[in-house]
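J.: below is the structure, and that's it, no one-letter string:
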């Protein structure tokens, strides 16, 4: 996925001022920035949820998007969510979803309605739905909010697995935790991306 000269504004206020980014295959990339810096706006533009004021986004192949706001139906069980998206994606099986659930510890809640799940468990479902079609590019906006420490570590284990398979993984957060796990780190400030040093996991 490649972002070229993206600008965006709300009214007269510019939040993105000529942002460029290329997500390479098999790379774990992070974007950090203060609240209100425009991180979620940028990810929405990358995912096609929001049209930029100027610039373009190019991508090849399947991509998955896990928004900051959990998007689930409280009346449906975890299993019903999976079956619904299995039909939408025309998937032969739920192998990838089951793998993600096993890593995150979601499998035990498969017959629970989303409305009774804790915030962290709802986020596990949110992440599973973004990954179940085996995307080649994965866009994650604050993906570990509500996770306990064990699940947080499991998340990074999952991210590393995906990276090692050749997936491009973008993690967006307002906190620069565990930057040594990243291959690339960027900071969004003043509407622009600035490259920071990061070490591979």
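T.: Happy to help now that I have it. Just so you know, these numbers come straight off a predicted model, no measurement behind them. Numbers count the residues shown, from 1 in each chain.
J.: could you use CA atoms for every contact and neighbour count after this?
T.: Will do.
J.: distance of the nearest residue to residue 106 once chain neighbours are set aside from residue 145?
T.: Spatial nearest neighbour of residue 106, chain neighbours left out: residue 124 (6.6 Å); criterion: Cα to Cα, 6 or more residues apart in numbering. According to Cα to Cα, to the nearest Å, residue 124 stands 10 Å off from residue 145.
J.: so residue 52 sits against residue 45, correct?
T.: Yes: under the criterion of Cα atoms under 8 Å, residue 52 makes contact with residue 45 at 6.2 Å.
J.: nearest the geometric middle of this structure, what residue?
T.: residue 140 (1.2 Å; Cα atoms, centre = their mean).
J.: now do the same contact list for that residue.
T.: 65-68, 169-172 (Cα atoms under 8 Å, 6 or more residues apart in numbering).
J.: what does residue 169 give?
T.: With contact taken as Cα under 8 Å, 6+ apart, residue 169 is in contact with 23, 26-29, 137-140, 159, 162-163.
J.: what's the next secondary structure element after the strand or helix carrying residue 139?
T.: Using DSSP states H and E, residue 139 maps to strand 137-141. In the C-terminal direction, the helix or strand that comes right after strand 137-141 (DSSP H and E) is helix 149-164.
J.: run the angle between that next one and strand 137-141 for me.
T.: Helix 149-164 and strand 137-141 meet at an angle of 150 degrees, taking axes from the mean of the first three to the mean of the last three Cα atoms, to 10 degrees as the criterion.
J.: what residues sit buried inside helix 149-164?
T.: Using 16 or more other Cα atoms under 10 Å as the test for burial, helix 149-164 gives 151-152, 154-156, 158-160, 162-163.
J.: equivalent analysis for stretch 104-124, please.
T.: Neighbour counts over stretch 104-124 (16+ other Cα under 10 Å) mark 104, 106-107, 109-110, 112-114, 117, 121-124 as buried.
J.: kindly report the same for stretch 180-188.
T.: Neighbour-count burial for stretch 180-188 flags 181-188 (criterion: 16+ other Cα under 10 Å).
J.: what's the answer for stretch 33-52, then?
T.: 33, 37-47, 51-52.
J.: and here's the other structure:
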């Protein structure tokens, strides 16, 4: 994914002031920033939900997007969501979704309506629906919100395997304490990302901070 000089304003409020970043295949990247720094706006631009006022966004292959607020139908079951998204993605089967239901430990809720699920389980479904078509580029907005510790660790296991298979995974969060899982970290502040620094990083920390 290539993002070059992206700007976005809402009337007189300039949210993004020239964001540029580059994400290579096989990268587990992150964007951190304080609340109100423009992270969700940037993700909505990258996912194509809204248009940038200026700048360019380009990527190769298919795109997956897991928004912070799960867009689910309370009246439908987990299984019904999976079947609906199978049709939307034009998939031959639901094998990938079935694997994630087992791996994230919520297969027992297949026939449960979303309105009866906890916030953490709703987020598991939200993540599964974003992943089930095996996208080449995956955009995740606060993806582990509501997860217990075990599921949080499983989330990073899933993300690492995607990276190892050549996928590009971008995790957006307002927290910086989990950045040890990342290959590269971008900081969004005042509507721009900071300048990259490829050198001087100790083992166990991101290879670059942008």
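T.: Alright, I've got the coordinates. The model shown is predicted, which means the values in this text are computed figures rather than measured ones.
J.: pretty sure the residue nearest to residue 106 of structure 1 sits in a helix.
T.: Yes: assignment of residue 124 of structure 1 by DSSP: H, G, I helix; E, B strand; the rest coil places it within a helix.
J.: my read: it touches residue 103, true?
T.: No: under the criterion of Cα under 8 Å, residue 124 of structure 1 is not in contact with residue 103, lying 10.0 Å apart.
J.: let me see the contact set for residue 144 of structure 2.
T.: Residue 144 of structure 2 neighbours (Cα under 8 Å, 6+ apart): 123, 152, 155.
J.: what's the match for residue 119 of structure 2 in structure 1?
T.: The equivalent of residue 119 of structure 2 in structure 1 is residue 119 (alignment by TM-score structural alignment).
J.: follow-up on the earlier one: nearest to residue 90 of structure 2, of the contacts of residue 144 of structure 2?
T.: Closest approach to residue 90 of structure 2 among the contacts of residue 144 of structure 2 (Cα to Cα): residue 123, at 22.9 Å.
J.: skipping adjacent residues, who's closest to that closest one in space?
T.: In space, residue 123 of structure 2 is closest to residue 70, 6.6 Å off (Cα to Cα, 6+ apart).
J.: if we can go back for a sec, how far away is the residue nearest to residue 106 of structure 1 from residue 24 of structure 1?
T.: From residue 124 of structure 1 to residue 24 of structure 1 the distance is 25 Å (Cα to Cα).
J.: ok, and the closest non-adjacent residue to residue 147 of structure 1?
T.: Using Cα to Cα, 6+ apart, the closest residue to residue 147 of structure 1 is residue 120 (4.9 Å).
J.: and the one you found, which helix or strand is it part of?
T.: Going by DSSP H and E, residue 120 of structure 1 is in helix 119-131.
J.: for that helix, give me the average deviation versus structure 2.
T.: Helix 119-131 of structure 1, aligned to structure 2 and superposed, deviates on average by 0.3 Å (mean Cα distance after the TM-score superposition for structure 1).
J.: distance from that helix to the middle of the chain?
T.: Put simply, helix 119-131 of structure 1 sits 10 Å off its chain's centre (Cα atoms, centre = their mean, to the nearest Å).
J.: what is it packed up against?
T.: Counting contacts by 3 or more Cα pairs under 8 Å, 6 or more residues apart in numbering; DSSP states H and E, helix 119-131 of structure 1 is packed against strand 63-66, helix 78-89, helix 95-104.
J.: okay, those, which one's buried deepest?
T.: Highest mean neighbour count among these (mean count of other Cα atoms under 10 Å): strand 63-66, with a mean of 22.
J.: ok, and what's touching that strand?
T.: 47, 126-127, 129-131, 133, 135-141, 143.
J.: run the last query once more with 6 Å
T.: Strand 63-66 of structure 1 is contacted by residues 127, 130, 135-140 when judged by Cα atoms under 6 Å, 6 or more residues apart in numbering.
J.: wait, which of those is closest to residue 6 of structure 1?
T.: Set against residue 6 of structure 1, the nearest of those by Cα to Cα is residue 139 (16.8 Å).
J.: burial of the closest one, as a residue count?
T.: 24 (other Cα atoms under 10 Å).
J.: so what corresponds to it in structure 2?
T.: Aligned partner of residue 139 of structure 1 by TM-score structural alignment: residue 139.
J.: and residue 42 of structure 2, how far from residue 115 of structure 2?
T.: Distance, residue 42 of structure 2 to residue 115 of structure 2, using Cα to Cα: 29 Å.
J.: hmm, I typed the wrong one, I wanted residue 183 of structure 2.
T.: Distance from residue 183 of structure 2 to residue 115 of structure 2, by Cα to Cα: 37 Å.
J.: isn't residue 136 of structure 2 right up against residue 62?
T.: Yes: if you go by Cα atoms under 6 Å, residue 136 of structure 2 and residue 62 touch, sitting 5.2 Å apart.
J.: what about the two, which has more around it?
T.: Comparing residue 136 of structure 2 with residue 62 by other Cα under 10 Å, the one with more neighbours is residue 136, at 22 against 11.
J.: returning to that earlier point: just send the buried residues of stretch 104-124 of structure 1 back as JSON lines, with distance to residue 93 of structure 1 too.
T.: Listed next are these as JSON lines, based on distance: Cα to Cα, whole Å:
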{"residue": "104", "distance to residue 93 of structure 1": "19"}
{"residue": "106", "distance to residue 93 of structure 1": "18"}
{"residue": "107", "distance to residue 93 of structure 1": "16"}
{"residue": "109", "distance to residue 93 of structure 1": "19"}
{"residue": "110", "distance to residue 93 of structure 1": "16"}
{"residue": "112", "distance to residue 93 of structure 1": "21"}
{"residue": "113", "distance to residue 93 of structure 1": "21"}
{"residue": "114", "distance to residue 93 of structure 1": "22"}
{"residue": "117", "distance to residue 93 of structure 1": "25"}
{"residue": "121", "distance to residue 93 of structure 1": "23"}
{"residue": "122", "distance to residue 93 of structure 1": "22"}
{"residue": "123", "distance to residue 93 of structure 1": "22"}
{"residue": "124", "distance to residue 93 of structure 1": "19"}
